[in-house]
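[1] Need coordinates for the below:
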Amino acid sequence: MSIQSTIEDKLQALEPTFLTVENESHKHNVPPNSETHFKVTLVSPRFEGMMPVKRHQQIYALLADELAGPVHALALHPYTPAEWQARGEARPDSPDCRGGGRS
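    This next block holds a predicted model:
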């Protein structure tokens, strides 16, 4: 099973109404087909009344094994359904990689 699939499976514990896990490794200075850099956009009613740092902590706890091993970077964008709707259901763009540019 790919790391991306493992992340998607583990995040089901948060009962998402929307979930996308994007492998952004290709934007970084890593070997081809790497699974080291991911962007997670997750919408869940379980985040209601929860500060952003607590949302991140819940995700980090679920993905502790991946973060201790193959995953180098994890961009998290957790929203409540109301926050997601207010954004127009638009995923945030990722910034350009600032380290290890390709030549």
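[2] Going by C-alpha atoms from here, please, whenever you check contacts or count neighbours.
    Noted.
[3] after the helix or strand Gln57 falls within, next one along is what?
    Gln57 is located in helix 52-62, with elements delineated by DSSP states H and E. The C-terminal neighbour of helix 52-62 among helices and strands, as given by DSSP H and E, is helix 64-68.
[4] Would you tell me what the next helix or strand after that following helix is?
    strand 73-79.
[5] Could you also give me the structure for this second sequence? I'd like to compare it with the first:
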Amino acid sequence: MSMTDTIRDKLTEQFSPLHLEVIDESESHHGHGGWREGGETHFRVRIATRNFDGMSRVAQHRAIMAALDEELKVSVHALAIEVVPAP
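    Predicted coordinates:
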């Protein structure tokens, strides 16, 4: 399973998002720190979920980071998080 799929599956299971995009931006970081051949090192997540209602932005980001703790420790070098309003 690709890292994109792993991230998508974990966030879907944890937050039941109404909208979720997992974008592998690794190629645009070619040659930068943390980049490695084959990519899957730099990601952007756009997520909308009711689970974040009433949470601060910091709490939302911490929840996402906690859900992806193992991936961030082992293989994901960078994660950009965009929490968008739930429709």
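[6] Please state their TM-score.
    For these two chains in superposition, a TM-score of 0.88 is obtained (TM-score structural alignment, normalised by the length of structure 2); 82 aligned residues with a CA RMSD of 1.2 Å.
[7] The helix holding Gln57 of structure 1 vs structure 2, average offset?
    With mean CA distance after the TM-score superposition for structure 1, helix 52-62 of structure 1 departs from structure 2 by a mean of 0.4 Å once superposed.
[8] which strands and helices sit next to that helix?
    Helix 52-62 of structure 1 sits against helix 3-11, strand 73-79, with contacts defined as 3 or more CA pairs under 8 Å, 6 or more residues apart in numbering; DSSP states H and E.
[9] could I get those as a markdown table with distance to His28 of structure 1?
    Shown next, in a markdown table, are those (distance: least, CA to CA, whole Å):
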| stretch | distance to His28 of structure 1 |
| --- | --- |
| helix 3-11 | 16 |
| strand 73-79 | 10 |
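[10] Need these in JSON lines (columns: mean neighbour count and distance to Gln85 of structure 1).
    Below are these laid out as JSON lines (neighbours: other CA atoms under 10 Å; distance: least, CA to CA, whole Å):
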{"stretch": "helix 3-11", "mean neighbour count": "15", "distance to Gln85 of structure 1": "20"}
{"stretch": "strand 73-79", "mean neighbour count": "18", "distance to Gln85 of structure 1": "9"}
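[11] Can you tell me the centre-most residue of structure 2?
    Val45 (4.2 Å; CA atoms, centre = their mean).
[12] Would you mind measuring from Leu20 of structure 2 to Ile7 of structure 2?
    According to CA to CA, to the nearest Å, Leu20 of structure 2 and Ile7 of structure 2 sit 10 Å apart.
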